[in-house]
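In: Predicted model, plus sequence, below.
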Amino acid sequence: MKALVLVDHPEEKIQLLTIEKPVPTKGQVLVRLKAAALNRRDQWIREGKYPNIQINTVLGSDGAGIVEEVGAGVSSSLIGKEVIINPNIEWGDNPKVQSKNYRILGMPVNGTFAEYVTVEAAKIHEKPAHLNWEQAAAIPLGGLTAFRAVFGQGQLAEGQNILISGAGGGVAQFAMLYALAAKANVYVTSGSEDKIKTCIALGAKAGFNYKGEDWQKEALQASGGFDVVIDSAGGDQLNDFIKMMKPAGMIVFYGATNGTPQKLDMFRMFWNQITLQGSTMGNDQEFEQMVAFINQHKIIPILDSVRPFSEIISAFDAMKMGGAFGKLVVGIETELLI
């Protein structure tokens, strides 16, 4: 089968290769993939910026397809089912935090940038009927990360004010779609006026360009303060968020691309009962809840582009360049094994 493999090469770190088709073992299913989507994680692995890099691994955490075979102990009734894949592996028994053995599909375990993938039968969920293959494939990692941040950690409720930073990112866009479905008052930040306009067209009340000097004052005046902030950058802007929070507000961050703040306004935090909450991709129960939420509200993921599997490396290059709005997706068509 064709697969995108991380290799030990000085320049071409990822290569489309022909490798052996996997066979489902006990408790597993074999999924014939119809589409897969990229995440920042994939590009970071390509650049060697992810921990515990393992060469000769098939990358990819997001995917949707059809169950083609089942392993021992798995009902044959699953064969032919259209599914999306939960990329969690060994979250553990505590729903609040992942176990020490936790890992994600697509490195170190072979992932979805291939014609076939084997996963635990418990990790497949019925594809939402209102979505096509490319839309469904865009959900898993980014969608689950946003769902946990917005609801599991942020406890967002109808009518509350939520600020989502960096609205050009995939997780941020899922957070926006979820918050809109929950009937919250949604505000966004971005360094792009075009992206802000797009978010407003999708239902956000307002957007603020973080490159401007007074965007914080503008945001506070427009909103009256925020109950929840969802952020992936960290850095000194955390203090800006603290100043904009309503009493007992929640700042949820799922990344720290800008590093740690030089100082943290702890006085304002304790006096106003502000919570700073870390978050990651969600647990297995949250994945199930997320799929139900997407089905209930007929949420459609935002896609930037769809290209054939043969051009997947160009999708990595596009992610590296930046500027995309929505998920980068590849369609996968199974060919005869060589």
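Out: Everything's here; your move. Numbering: from 1, shown residues only.
In: use CA for all of it now, contacts and neighbours both
Out: OK.
In: I'd like the distance between the most centrally placed residue in the chain and residue 148.
Out: The centroid of the chain falls nearest to residue 142 when counting by C-alpha atoms, centre = their mean (0.9 Å). For residue 142, the distance to residue 148 equals 10 Å [C-alpha to C-alpha, to the nearest Å].
In: residues shared between the contacts of those two?
Out: residue 281 (C-alpha atoms under 8 Å, 6 or more residues apart in numbering).
In: can you map out the strands along the stretch 201-338 of the chain?
Out: Listed in chain order, the strands of the stretch 201-338 of the chain (DSSP state E, counting those that start in this stretch) span residues 206-209, 226-231, 245-253, 275-278, 303-308, 327-331.
In: Point out the one among these that comes closest to residue 116.
Out: strand 327-331 (12.7 Å; C-alpha to C-alpha).
In: which residues touch residue 87?
Out: Taking C-alpha under 8 Å, 6+ apart as the test, what residue 87 contacts is 61-62, 104-105, 123, 140-141.
In: Likewise for residue 193?
Out: Residue 193 touches residue 209, counting by C-alpha under 8 Å, 6+ apart.
In: Have a look at the protein and report its longest helix.
Out: Longest helix in the chain, counting residues (DSSP state H): helix 284-297.
In: contacts for that one?
Out: Residues contacting helix 284-297 (C-alpha under 8 Å, 6+ apart): 86, 88, 91, 95, 125, 128-130, 140, 143-144, 147-148, 152, 181, 300.
In: Just give me the closest of the residues you listed to residue 7.
Out: Nearest to residue 7 among the contacts of helix 284-297, with distances taken as C-alpha to C-alpha, is residue 88, at 23.5 Å.
In: for the closest one, what are its contacts?
Out: Residue 88 neighbours (C-alpha under 8 Å, 6+ apart): 102-105, 123, 283-284.
In: Comparison target, given below:
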Amino acid sequence: MQGLVLDQENTSGIAIKEVTLPNLKPQEVKVKVKAAALNHRDEWCRQGKYPNIKNGIILGSDGAGVVEEVGEKVDKGWLGKEVIINAANFWGDKQEVQSGEFQILGMPGNGTLAEYVQVDASRLCKKPVHLSFEEAAALPLAGLTAYRAAFYHGQLKKGMKLLVTGFGGGVAQFATQFGIAAGAEVYVNSGSEEKLKKATALGVSGGFNYNDENWAQQAVDQTGGFELIIDSAMGATFSNLIQALQPGGKLVFYGATLGNPPMLDARRVFWNQLTIQGTTMGSDRDFEEMVQFVTEQEITPVVDSVFDFSNAVEAFERMSAGKQTGKIVVKL
């Protein structure tokens, strides 16, 4: 079969090659992949910036398809089912935090950017019927990350004032959609006026351009501050986020793409009794609740663009350029 593998000897860092999967284990299933979505971790692997990367590994964490084969210990009722795949492996028994064995599908093990993927049957979930394969493929990793940030850590409720930063990325897009569906008063920021317009079309209450150095004060003046902020950048933006929180508010962050904050306004944090909470991916319980929420609310992921598998390198280039709004999907 063909798979998109990490190839650090190639100028693009990736290549479509013939790949042979190992024999199916008793507890595994083989899924014919219909669509797979890109995540930033795939691009970081391509750039050699992700830990424990291995040449020849099939990239891709998100995928949707049809079960074509099951191991001897797997319920044969899965055969022919349309499914999405939970990319979080070995979370462990604690809802509070992942285990030391936690791994994400697509590195260091083979992922979804291939004609077939083999996973433990426990990673399967029936595809929500209102979603196409391309839409469903966009859901798992980013949807799970956003759901845990918003509901498990953020305790998001109807009427809360929520700010989602960096609108345009997959997790930010889902956090925005989840907040709107939950009845929160949702705001976003972005460095792109076009992306702010798209957020408005989704139903947000307002948006702020973070290229304006006074955006945080403008946000406070307009809203009175936020009870919850969901962020992935940190870095020098951290002080603005702390400024934009209401007393008693919470900042939940799932990444630090801009690095560590250069300073911490500790006095503002303790005096306003703010909470700073890290998060990543989510447990199996989070995943089940996320899919149920998406199904009940009939939430449709925002798909930025769909590429044929033969043009997968172009899909990576679009992600690298950072121009997308929503998820980039590869169709197989």
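Out: Nice, I can see it. Here the structure is a predicted model, which is why all the values come from computation and not from measurement.
In: quick revisit: redo the contacts of residue 87 of the first structure as JSON lines? Include secondary structure and distance to residue 279 of the first structure.
Out: Listed next are those as JSON lines, based on DSSP: H, G, I helix; E, B strand; the rest coil; distance: C-alpha to C-alpha, whole Å:
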{"residue": "61", "secondary structure": "coil", "distance to residue 279 of the first structure": "18"}
{"residue": "62", "secondary structure": "strand", "distance to residue 279 of the first structure": "19"}
{"residue": "104", "secondary structure": "strand", "distance to residue 279 of the first structure": "15"}
{"residue": "105", "secondary structure": "strand", "distance to residue 279 of the first structure": "19"}
{"residue": "123", "secondary structure": "helix", "distance to residue 279 of the first structure": "21"}
{"residue": "140", "secondary structure": "helix", "distance to residue 279 of the first structure": "16"}
{"residue": "141", "secondary structure": "helix", "distance to residue 279 of the first structure": "13"}
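In: coming back round to it: which one of the strands of the stretch 201-338 of the first structure lies nearest to residue 40 of the first structure?
Out: Here strand 327-331 is closest among these (C-alpha to C-alpha), at 10.2 Å.
In: how many neighbours does the aligned residue in the second structure for residue 15 of the first structure have?
Out: Superposed on the second structure with TM-score structural alignment, residue 15 of the first structure falls opposite residue 15. Applying other C-alpha atoms under 10 Å, we find 19 residues neighbouring residue 15 of the second structure.
In: ditto for residue 212 of the first structure
Out: Residue neighbour count, defined by other C-alpha under 10 Å, stands at 10 for residue 212 of the first structure.
In: Tell me which residue of the second structure lines up with it.
Out: Match for residue 212 of the first structure (TM-score structural alignment): residue 212.
In: what about the helices in the stretch 1-150 of the second structure?
Out: For the stretch 1-150 of the second structure, the helices defined by DSSP state H, counting those that start in this stretch cover 40-46, 133-137, 140-147.
In: Adding distance to residue 322 of the second structure as columns, could you present those helices in TSV?
Out: Shown next, in TSV, are the helices of the stretch 1-150 of the second structure (distance: least, C-alpha to C-alpha, whole Å):
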stretch	distance to residue 322 of the second structure
helix 40-46	10
helix 133-137	20
helix 140-147	16
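In: Nearest to residue 66 of the second structure among those would be which one?
Out: Nearest of the helices of the stretch 1-150 of the second structure to residue 66 of the second structure, taken as C-alpha to C-alpha: helix 133-137 at 9.7 Å.
In: Next up, the contacts around residue 11 of the first structure.
Out: Applying C-alpha under 8 Å, 6+ apart, no residues contact residue 11 of the first structure.
In: thinking again about what came up before, which one of the contacts of residue 88 of the first structure has the most neighbours?
Out: When the contacts of residue 88 of the first structure are compared by neighbour count (other C-alpha under 10 Å), residue 283 ends up highest, at 26 neighbours.
In: What's the separation between residue 82 of the first structure and residue 131 of the first structure?
Out: Going from residue 82 of the first structure to residue 131 of the first structure by C-alpha to C-alpha gives 11 Å.
In: How about residue 23 of the first structure?
Out: Taken as C-alpha to C-alpha, the span from residue 23 of the first structure to residue 131 of the first structure is 28 Å.
In: Could I get the contacting residues of residue 77 of the first structure?
Out: Per C-alpha under 8 Å, 6+ apart, neighbours of residue 77 of the first structure: none.
In: so which of the helices of the stretch 1-150 of the second structure comes closest to residue 328 of the second structure?
Out: With distances scored as C-alpha to C-alpha, the stretch of the helices of the stretch 1-150 of the second structure nearest to residue 328 of the second structure is helix 133-137 (9.4 Å).
In: Mean deviation, the closest one versus the first structure?
Out: In the superposition with the first structure, the average deviation recorded for helix 133-137 of the second structure is 0.2 Å (mean C-alpha distance after the TM-score superposition for the first structure).
In: Just tell me the aligned range of that helix in the first structure.
Out: Going by TM-score structural alignment, helix 133-137 of the second structure sits over residues 133-137 in the first structure.
In: go on, stretch 264-278 of the second structure?
Out: The aligned range for stretch 264-278 of the second structure is 264-278, by TM-score structural alignment.
In: what does the matching stretch contact?
Out: Outside stretch 264-278 of the first structure, the residues that touch it by C-alpha under 8 Å, 6+ apart are 153, 236, 238-239, 242-243, 245-254.
In: With stretch 241-256 of the first structure instead?
Out: 145, 149-150, 153-154, 216, 219-220, 225-235, 265, 268-269, 272-280.
In: Just the buried residues of those.
Out: Buried members of the contacts of stretch 241-256 of the first structure, scored by 16 or more other C-alpha atoms under 10 Å, are 145, 149-150, 153-154, 216, 219-220, 225-235, 269, 272, 274-275, 279-280.
In: how far away is residue 286 of the first structure from residue 86 of the first structure?
Out: Residue 286 of the first structure sits 10 Å away from residue 86 of the first structure when distances are taken as C-alpha to C-alpha.
In: And the two? Which one has more around it.
Out: Taking neighbours as other C-alpha under 10 Å, residue 286 of the first structure and residue 86 compare with residue 86 leading, 27 against 18.
In: my guess is that one contacts residue 121, does it?
Out: No. Under the criterion of C-alpha atoms under 8 Å, residue 86 of the first structure makes no contact with residue 121, lying 10.1 Å away.
In: mind listing what's buried in stretch 307-319 of the first structure?
Out: Within stretch 307-319 of the first structure, the residues that count as buried by 16+ other C-alpha under 10 Å are 307, 309, 312, 315-316, 319.
In: before we move on, the earlier item: looking at residue 82 and residue 131 of the first structure, which one has more neighbours?
Out: residue 82 (22 against 16).
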